[in-house]
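**Student:** model the following, please.
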Amino acid sequence: MGNYSKALEFFEKARQVFENTLPPNHLDLATSYGNIGGIYSSMSEYSKALEFYDKALKIIEKALPSDHPNLATSYSNVGLTYKDMGDYPKALEFCEKALEIEEKVLPPNYSSLAMSYNDIGLMYNMKGDYSKALEFYEKTHQIFEKALPPDHPDLATSYNNIGSAYKDLGDYSKAVEFYDKALQIEEKFLPLNHSGLATSHTNIGLTHNIMGDYSKALEFYEKAHETLQKVLPSDHPDLATSYNNIGVVYNKIGDYSRALEFYNKALKITEEALLLNHPLLPVFYSNIGLVYHNMGDYSEALKFYEKALKIREKALPQNHLDLAGCYHNIGAVYHDLGDYTAAVDALQKAFQEGDPTWTLTCSCFGRVYRSMKDYSKALEYFEQSLLIGQKTLPERHPDFAITYSNIGDVHRSVGEYERSLSFHRKALDIQENVQCSPLQCATTYINLGETYRQIQDYPTTMTYFEKGLEIREKKLPKNHPDLAVTYHNIAKLYLATQQYSMAMKNIQEAIEIAQEKLPSNHPHLLDYKETLAEIQKKP
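**Tutor:** The predicted structure is shown next:
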């Protein structure tokens, strides 16, 4: 940061000289503005960068022919800044203007043309148009294949980009194929401890994480981290990202204390080494919030989610996907706090239909409407989530199990018990045979138990409740609200089987947790008190 400040100081001095001595449309003044824009861009102050890049562009447009290469560079600077601001339509508009010039004046196999194709591919990728991204990445690759030797580092970068496009298109086997090609090149020309190897290991780990193969994901993330620890200072931002990646896997498998450990390491580096509005900070705040959310500490989760939102509201346009992600997280935590109106309000600001991650909002809307007892709407959203997943995820991905169990629980709520059991069994078929968070499996056990309770198969009910309780007691804090849900379910079972002392013991445990962790008007706490009153009426 000190170097940027010093550079900016000298560039500003040069600008003052130029502005005092040169005509306002002089190309040296455009160069000066461009230099200042570049520094602001490096400092992540994109609106200031855009201001100076625009000044440079206005001069260059007047001073140079419409097909001059320097005009292409200026369009590209403006376009890439819009990309960093998350305004991908504007970014594409300017980068495609740059490309139009380059295609006229540059040889077809020129490296600058390849980089422009690559930049436009990145923007289509960020817009969620992965097939267009792949099209441009492949144009880049065709130039590199003709111009470069087969083990050139830029070819490895190209393979990585193509792999990323296939990953985003949901073709994970193709993604791993191209990531492996990149890795094979890198292993030939890079030393064992080179950061480029860490990047490829990270890409492969990320793909396995998406596929739900968490042991493989952790293996590759740890390889990447081991390399980065050897080659980077302990406060380097890439190490923060690496800690975050490992934390993500631990969170997915329900090891929340380990997840929090790695997320906090990432946050410590970021807060100490980077600007307070750096794009990494809201990522880490959101992830820490998610762990607290999963641990049942909803107020702490909301605090971190709102920290992330505050940064992103200042830095991003209203339609940016990362901002939508913040609203989604806040909506989810308001749901768990029992404030369903606030949850719906937040979710309506989140992902819109057609966004790449619309499935997240569908699932969360489904949970909210289920809690509001609007079961037809809940089912509609869960089924949308399932449909999207079927187009983008492997057949036995752990996320399918969550959706199957959610759908099953809606069918139970409307008295369609056979359909409910069918969906819960689909969920368990995945969860008992594919590595996933044990807590997800516990939820399905509890949902199955509740279905069997309602059809009065009490021995089977107890079997599933005990399975779910065993996992939750092992994995969750003793005062987690999900444990209260379990104790309440068990209390209702004991009430149905006239074991009133055991019913009282369990309902008291549920109420004790709820009074500590939930608002006093939370629907769950009110339900628990109703069950308590019912038990108290018994002899």
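**Student:** please make it C-alpha for all contacts and neighbour counts, starting now.
**Tutor:** OK.
**Student:** which helix or strand contains Leu276?
**Tutor:** Assessed by DSSP states H and E, Leu276 sits outside every helix and strand.
**Student:** now do the contacts for it.
**Tutor:** With contact set as Cα atoms under 8 Å, 6 or more residues apart in numbering, Leu276 has no partners.
**Student:** same thing with Ser74?
**Tutor:** Tyr53, Ala56, Leu57, Ile60, Ala98.
**Student:** now the other sequence, so there's something to compare against:
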Amino acid sequence: MTTTPVTDARPSLPDLLAACVEAIAAGDLRAARELADRALTGAVSAGPVAFAGAVLVSGTVHRTTGDLASAQDAFAAAATLASRHLSEPSGARVHACAHIELAALHCAGGRYDEAAQVLRHALDATLACDAATAPEDLALLHNELGIVAGFSGDFDRAVHHYQKALGLLASVLPADHVDLATLWRTIAGLAHARGDVLGNLAALTHRSGKHCTADLSALAGRTVPGF
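**Tutor:** A predicted model of the protein is given here:
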């Protein structure tokens, strides 16, 4: 297991959060917990959105260590804190990610209806905000709604949300971006699962026509299994 060094220096809050995420990825949970605690302490004076981000990362640490109850509490707290600052880009991003994490916990327990409800709540709140929201944040939520719908077998609704995500991302990303390629691939897979040969062919043709060849997971890093 890779050991992530934890020093006595005073790094910035973004550096602490980044180091915590790196420690989680490396499997060094002791360091991740320590870094998350330091980030929470430092975020108290850094503003409500920064604190919400630190709470979100601490929830990720809890989830990774198997403490799902604490993870759910942290994600819910981060979502509530960020919901008061949806007019700020960073607030909208934390709000979306916290709800996505909550939905993922529901999905892990097979509670797909609850997961969809959490995501729809986040999407409705974001759309109701007077400030302009980054297309990427809305696309994240639509992507996750597509994932949940696919898991529950509602392929038509899944395609609807993936197409929404595709349209949003297409407005800000180059045509050959990997995230667009992955969404086209997922839409093609869903068309195939529904027996929609023409839809499958159209999606694949569009994808290949844009010279999109990478099959990496898009956005939140997950897609419907088997596609």
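**Student:** once they're superposed, tell me the TM-score.
**Tutor:** Once superposed, the chains reach a TM-score of 0.71 (TM-score structural alignment, normalised by the length of structure 2), with 214 aligned residues with a Cα RMSD of 4.0 Å.
**Student:** let's have the contacts of Ser74 of structure 1 in a markdown table, adding distance to Thr460 of structure 1.
**Tutor:** Formatted as a markdown table, the contacts of Ser74 of structure 1 follow (distance: Cα to Cα, whole Å):
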| residue | distance to Thr460 of structure 1 |
| --- | --- |
| Tyr53 | 69 |
| Ala56 | 73 |
| Leu57 | 72 |
| Ile60 | 77 |
| Ala98 | 67 |
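**Student:** filter the residues you listed down to the ones in helices?
**Tutor:** Members of the contacts of Ser74 of structure 1 lying in helices (criterion: DSSP state H): Tyr53, Ala56, Leu57, Ile60, Ala98.
**Student:** what's the local residue count around the fourth one?
**Tutor:** Here the number of neighbours of Ile60 of structure 1 (other Cα atoms under 10 Å) works out to 24.
**Student:** test my guess that it contacts Ala72.
**Tutor:** No - between Ile60 of structure 1 and Ala72 there is no contact under Cα atoms under 8 Å: 9.9 Å.
**Student:** tell me which stretches of structure 2 form strands.
**Tutor:** According to DSSP state E, structure 2 carries no segments that qualify as strands.
**Student:** state which helix of it is the longest.
**Tutor:** Under DSSP H, structure 2 gives helix 89-108 as its longest helix.
**Student:** now that helix, how far from the centre of its chain.
**Tutor:** Relative to the centre of its chain, helix 89-108 of structure 2 is centred 6 Å away, using Cα atoms, centre = their mean, to the nearest Å.
**Student:** chain neighbours aside, what residue packs nearest to the alignment partner in structure 1 of Leu35 of structure 2?
**Tutor:** Alignment note (TM-score structural alignment): Leu35 of structure 2 maps to Lys139 of structure 1. Spatial nearest neighbour of Lys139 of structure 1, chain neighbours left out: Tyr117 (6.6 Å); criterion: Cα to Cα, 6 or more residues apart in numbering.
**Student:** quick one: residues contacting the aligned residue in structure 2 for that neighbour.
**Tutor:** Taking TM-score structural alignment, Tyr117 of structure 1 has Leu16 as its aligned residue in structure 2. With contact taken as Cα under 8 Å, 6+ apart, Leu16 of structure 2 is in contact with Leu35, Ala36, Arg38, Ala39.
**Student:** which of those are also in contact in structure 1?
**Tutor:** Retained in structure 1 (both residues aligned by TM-score structural alignment, their matches' Cα atoms under 8 Å) from the contacts of Leu16 of structure 2: Leu35, Ala36.
**Student:** report the buried members of the contacts of Leu16 of structure 2.
**Tutor:** In those, burial by neighbour count holds for Leu35, Ala36, Arg38, Ala39, counting by 16 or more other Cα atoms under 10 Å.
**Student:** closest to His99 of structure 2 out of the residues you listed?
**Tutor:** Ala36 (19.4 Å; Cα to Cα).
**Student:** the closest one contacts Ser58, correct?
**Tutor:** Yes - if you go by Cα under 8 Å, Ala36 of structure 2 and Ser58 touch, sitting 5.4 Å apart.
**Student:** gap between the closest residue to Ser70 of structure 2 other than its chain neighbours and Leu127 of structure 2?
**Tutor:** Once flanking residues are discounted, Ser70 of structure 2 sits nearest to His62: 6.2 Å by Cα to Cα, 6+ apart. Remark: distance between His62 of structure 2 and Leu127 of structure 2 (Cα to Cα, to the nearest Å) = 30 Å.
**Student:** okay, those two: which has more neighbours?
**Tutor:** Taking neighbours as other Cα under 10 Å, His62 of structure 2 and Leu127 compare with His62 leading, 22 against 14.
**Student:** aligned partner of the more buried one in structure 1?
**Tutor:** Matched by TM-score structural alignment, His62 of structure 2 corresponds to Tyr166 in structure 1.
**Student:** again with Ala165 of structure 2
**Tutor:** Aligned counterpart of Ala165 of structure 2 in structure 1: Ala266 (TM-score structural alignment).
**Student:** mind checking how far that match is from Phe284 of structure 1?
**Tutor:** As judged by Cα to Cα, Ala266 of structure 1 and Phe284 of structure 1 stand 7 Å apart.
**Student:** overlap in contacts of the two?
**Tutor:** In terms of Cα under 8 Å, 6+ apart, Ala266 of structure 1 and Phe284 are both contacted by the residues Asn244.
**Student:** one step back: in JSON lines: the contacts of Leu16 of structure 2, plus distance to Thr133 of structure 2.
**Tutor:** Output for those, formatted as JSON lines (distance: Cα to Cα, whole Å):
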{"residue": "Leu35", "distance to Thr133 of structure 2": "30"}
{"residue": "Ala36", "distance to Thr133 of structure 2": "28"}
{"residue": "Arg38", "distance to Thr133 of structure 2": "30"}
{"residue": "Ala39", "distance to Thr133 of structure 2": "26"}
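**Student:** in helices, which of the contacts of Leu16 of structure 2 fall?
**Tutor:** Per DSSP H, the contacts of Leu16 of structure 2 map to helices at Leu35, Ala36, Arg38, Ala39.
**Student:** what's near enough to touch the last one?
**Tutor:** The reference is to Ala39 of structure 2. If you count contacts by Cα under 8 Å, 6+ apart, then Ala39 of structure 2 has Leu13, Leu16, Leu17, Ala54 around it.
**Student:** how about the first one?
**Tutor:** Leu35 of structure 2 is in contact with Val6, Leu16, Leu17, Ala19, Cys20, counting by Cα under 8 Å, 6+ apart.
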